[in-house]
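>>> Fold the following.
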Amino acid sequence: MKKIMNEQLIYEILSVVEEIPKGKVATYGQIASLIGRDKNARLVGKVLSQAEFYGRYPCHRVVNHAGRLAPGWQEQRFLLLEEGVSFKDENHVDMKENQWDC
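Just a heads-up that it's a prediction; the model follows:
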């Protein structure tokens, strides 16, 4: 089986994440689509969970398709609120108002 994750793929994903503007969010699927891997949203999540090993990236701006925050990452909500992102409830970003239109 061919290795799916390599350094080039990791940096492709992280370079897209770096482009998400302050006050906006993108979805894992949206990022996967932008790098030409429509069906690899989970792979994007895996890369982002290890992003700290590659530098500083605004991974807090990535949520699931429904706007749900990453489970267990309490700081994500605080970081998004600081940037002016609005929420539907405690754990869901208002995607209509805040999704990155790339």
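>>> can we go C-alpha only for contacts and neighbour counts from here?
OK.
>>> What residues sit buried inside stretch 28-46?
28-32, 40-41, 43-45 (16 or more other CA atoms under 10 Å).
>>> Just those residues: which are in helices?
28-32, 41, 43-45 (DSSP state H).
>>> Closest one of those to residue 19?
Checking these against residue 19 by CA to CA gives residue 31 as the nearest, at 10.5 Å.
>>> Please provide the structure for the following sequence as well, for comparison with the first:
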Amino acid sequence: MVADFTERVLELIERIPPGKVVTYGLIADALGDGGARQVGRVMSLEGAAVTWWRVVRANGTLPPHLMTDAQEHWQAEGTPVRRGRVDVPSAIWHVG
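From the prediction side, this is the model:
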């Protein structure tokens, strides 16, 4: 069951278009399973295999050790950023 949840999280992330983001909580809501922390756990263990910079906290940030690399990806993709973090209302991708 854990492998299934992991696979579903990663598959959803692969569908996020460039320049858009989804929050950890919205992924859990879209899957109807787990929560933001479970999605975060998947990302910490398996996220390097997908476009991890497109999954952000509700405030538009990522863990500090990922922020510099993420900002480079956001700039390259034209993701709306304000004060160094994603402008979530402008960048949100509506799963569905």
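>>> hmm, back to that, next, format the ones in helices among the buried residues of stretch 28-46 of structure 1 as CSV and append distance to residue 82 of structure 1.
Output for those, formatted as CSV (distance: CA to CA, whole Å):
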residue, distance to residue 82 of structure 1
28, 21
29, 24
30, 23
31, 23
32, 26
41, 26
43, 28
44, 24
45, 23
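>>> Alignment lookup: residue 21 of structure 1 to structure 2.
By TM-score structural alignment, residue 21 of structure 1 lines up with residue 17 in structure 2.
>>> now do residue 60 of structure 1
Under TM-score structural alignment, residue 60 of structure 1 pairs with residue 53 in structure 2.
>>> How about residue 30 of structure 1?
Checking TM-score structural alignment: residue 30 of structure 1 goes with residue 26.
>>> Now do the same contact list for its match.
Contacts for residue 26 of structure 2 (CA atoms under 8 Å, 6 or more residues apart in numbering) come out as 36, 95.
>>> I'd like to know how far the most centrally placed residue in structure 2 sits from residue 16 of structure 2.
The residue lying closest to the centre of structure 2 (CA atoms, centre = their mean) is residue 55, at 0.8 Å. Distance, residue 55 of structure 2 to residue 16 of structure 2, by CA to CA, to the nearest Å: 9 Å.
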